[in-house]
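Novice: no FASTA, just this:
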């Protein structure tokens, strides 16, 4: 843009004299040229705006902010002191907030921790006592004559009721054992997954113990096994056994699915009771005058489950040694890193 302003013009009075002749006649006449003097007049010229610069006028300097990531903090606010102050305050408050959060979390985790530990102490005595009272006491001290009244439906239901009482106690015992096996801190996860080989051979043992008596009962009903045994005596002798074995398989599948730490204890609990259950079947078979093949079948099942129970106890010992070795390796690696 260029603006032009006109300067004020001033007309002054100028007297111009001509040279006079020396003659006296001419002295009386002087030729004076009058010049009119006027007041100064100021003319206001309107400014002329143009977008093009003249060649002699320098171009104005333009300062554009560089697009740099380092100056992004200035774009947050128009006040640089406000921006720097807010960032410094946030940086200063960040460690304090994290420290306060950790303290609050630690306090919140420690408060239920003591309560849970206090509640877990009676479980170490309550769980085994419950298992003993629901499983062993009715089988060992309750007379068979008060339960078994003959080869009929009432006797079958009475025997199934005893096994259901044991199953209830075993379930409560496993829940208490799972609670005691959990870590002390609630934030820590405890997922214990059994190996595939353990699952496979355990299912093989259960299926074998289920199929063999079922095949013998089917052969007795079809006349392939002699002498034949009617359905009610067969159900009294092997019905509760087959039912409790099915419950054990379901419980083990649930512990594997939930990755509960009691997956190693579950078969030991049920198989220990199964031995007593089959021994009770031997007593009932003598009262029923069961054929020899049935008595041999029950004795074979007792031997089979004692063998499987011994293998389960060996797995418990192996797992204890494996845990000890893993813990030693963890300590050695931690000391080497430190």
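Specialist: Arrived safely. Computed from a prediction, not measured in an experiment: that's the story for all the values here. Numbers count the residues shown, from 1 in each chain.

Novice: drop to CA atoms for contacts and neighbour counts, all remaining ones
Specialist: Noted.

Novice: distance of residue 233 from residue 91?
Specialist: Using C-alpha to C-alpha, to the nearest Å, residue 233 is found at 81 Å from residue 91.

Novice: which one's more surrounded, those two?
Specialist: Between residue 233 and residue 91, counting by other C-alpha atoms under 10 Å, residue 233 is the more crowded of the two (20 against 11).

Novice: surely the more buried one is in a helix?
Specialist: Yes: following the definition DSSP: H, G, I helix; E, B strand; the rest coil, residue 233 is counted among the residues of a helix.

Novice: not counting sequence-adjacent ones, nearest residue to it?
Specialist: residue 151 (5.5 Å; C-alpha to C-alpha, 6 or more residues apart in numbering).

Novice: so that neighbour sits against residue 236, correct?
Specialist: Yes: taking contacts as C-alpha atoms under 8 Å, residue 151 lies within contact range of residue 236: 6.9 Å.

Novice: which one's more surrounded, the two?
Specialist: More neighbours surround residue 236 than the other of residue 151 and residue 236, with 26 against 19 (other C-alpha under 10 Å).

Novice: so how far is the host helix or strand of the more buried one off the chain centroid?
Specialist: Here residue 236, judged by DSSP states H and E, is contained in helix 231-258. Relative to the mean C-alpha coordinate of its chain, helix 231-258 is positioned 35 Å out (C-alpha atoms, centre = their mean, to the nearest Å).

Novice: and the helix or strand just after that helix with helix 231-258, angle?
Specialist: Heading C-terminal from helix 231-258, the first helix or strand you meet, by DSSP H and E, is helix 266-288. Taking axes from the mean of the first three to the mean of the last three C-alpha atoms, to 10 degrees, one finds helix 266-288 and helix 231-258 inclined to each other by 180 degrees.

Novice: take the one below as the second:
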């Protein structure tokens, strides 16, 4: 038996038997081959293995034409591919966890600010007004000597400690909730200039009075220790205020507008205490008039500071209203 001839896979062989042509009444023996081009059909191979069912084998799938390049592109083993997909999803989950944990400090910081709103003003009141108003001056003032000067300076140091803590609390409350946001509040140059003018004027008046009394232009003369008891704590606290304001300007703290108000309000009370002590010491009239002039000066400066606070609040309200109107206009357009 003859072996069949093997044709290429691109053509197919069809053998026609003997055909009788009735129109020509002829018998023709047609024993030839007709070839036709085969329609291109893509056959996908199926891989089979005769491995043991107990051994894991790589599983292959026959993907569609559209997804043939993307399906299981990384590895032929489906288990390893699933494992790699899990490792890809892991950083996403960790990112979400980090996002949740990053919001926790801001929430905790918001909870910590509420006690500051309640503790700040009472702390300022307890360290500033209570010792001066309720503590008897006679118990700490023994006369024009060093002990009385140190006792009065200690009262002012207690106030300075409370004022510093109050300003730190106010600065913390004025900061934004999220630590990533930067809050820098720059004091205007004109504001800093006029504050320095007011402070230098507050220094110049008592120092010029001391110089005039030392030269003998003012009579009767007042001893140095008595002058130090009356105006020494005032000059010391004024120096501390100047240093604190310069630090708030350098650090761009939001409390630069509140700092002079805190110290100037206590300064008025401090000078009123000096008037009372001057009457007990029998100070000359020119010293009492000097202290009264300082009281009037700092009340005037305190009023100007309060007007600046009102102006700043109105400016901030106008800026916020302008921003909201711009946002609403942008949404409508």
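Specialist: Alright, I've got the coordinates. Note that the coordinates shown come from a computational prediction; the quantities given were computed from them, not determined experimentally.

Novice: quick TM-score on the pair, please.
Specialist: Their TM-score after superposition, calculated using TM-score structural alignment, normalised by the length of structure 2, is reported as 0.71; 252 aligned residues with a C-alpha RMSD of 2.4 Å.

Novice: the residue nearest to residue 233 of structure 1 matches what in structure 2?
Specialist: Taking TM-score structural alignment, the alignment pairs residue 151 of structure 1 with residue 144 from structure 2.

Novice: distance of that match from residue 151 of structure 2?
Specialist: Distance from residue 144 of structure 2 to residue 151 of structure 2, counting by C-alpha to C-alpha: 11 Å.

Novice: if I've got this straight, residue 191 of structure 1 is in a helix?
Specialist: No: going by three-state DSSP, the assignment for residue 191 of structure 1 is coil, not a helix.

Novice: check contacts around it.
Specialist: Applying C-alpha atoms under 8 Å, 6 or more residues apart in numbering, we find residue 191 of structure 1 in contact with 259, 260, 261.

Novice: for structure 2, which helix is longest?
Specialist: helix 78-128 (DSSP state H).

Novice: show me the contacts for the counterpart of residue 268 of structure 1 in structure 2.
Specialist: Residue correspondence to structure 2 (TM-score structural alignment): residue 268 of structure 1 is matched to residue 261. Residues near residue 261 of structure 2 by C-alpha under 8 Å, 6+ apart: 302, 305, 306.

Novice: could you say which helix or strand contains the equivalent of the first one over in structure 1?
Specialist: Taking TM-score structural alignment for the superposition, residue 302 of structure 2 sits opposite residue 309 in structure 1. Counting by DSSP H and E, the secondary-structure element that holds residue 309 of structure 1 is helix 292-337.

Novice: for that helix, give me the average deviation versus structure 2.
Specialist: Following superposition, helix 292-337 of structure 1 is found to deviate from structure 2 by 0.7 Å on average (mean C-alpha distance after the TM-score superposition for structure 1).

Novice: ok, whichever residue in structure 2 pairs up with residue 245 of structure 1 - contacts?
Specialist: Residue-level alignment of residue 245 of structure 1 against structure 2, with TM-score structural alignment as criterion, gives residue 238. Taking C-alpha under 8 Å, 6+ apart as the contact definition, residue 238 of structure 2 lies against 199, 203.

Novice: now swap in the one 10 residues further on and tell me
Specialist: When contacts are counted by C-alpha under 8 Å, 6+ apart, residue 248 of structure 2 is found next to 254, 255, 256.

Novice: mind doing that once more with 10 Å?
Specialist: Residue 248 of structure 2 makes contact with 167, 171, 185, 186, 187, 254, 255, 256, 257, 259, according to C-alpha atoms under 10 Å, 6 or more residues apart in numbering.

Novice: corresponding residue for it in structure 1?
Specialist: Using TM-score structural alignment, the equivalent of residue 248 of structure 2 in structure 1 is residue 255.

Novice: check residue 156 of structure 2 too.
Specialist: Taking TM-score structural alignment for the superposition, residue 156 of structure 2 sits opposite residue 163 in structure 1.
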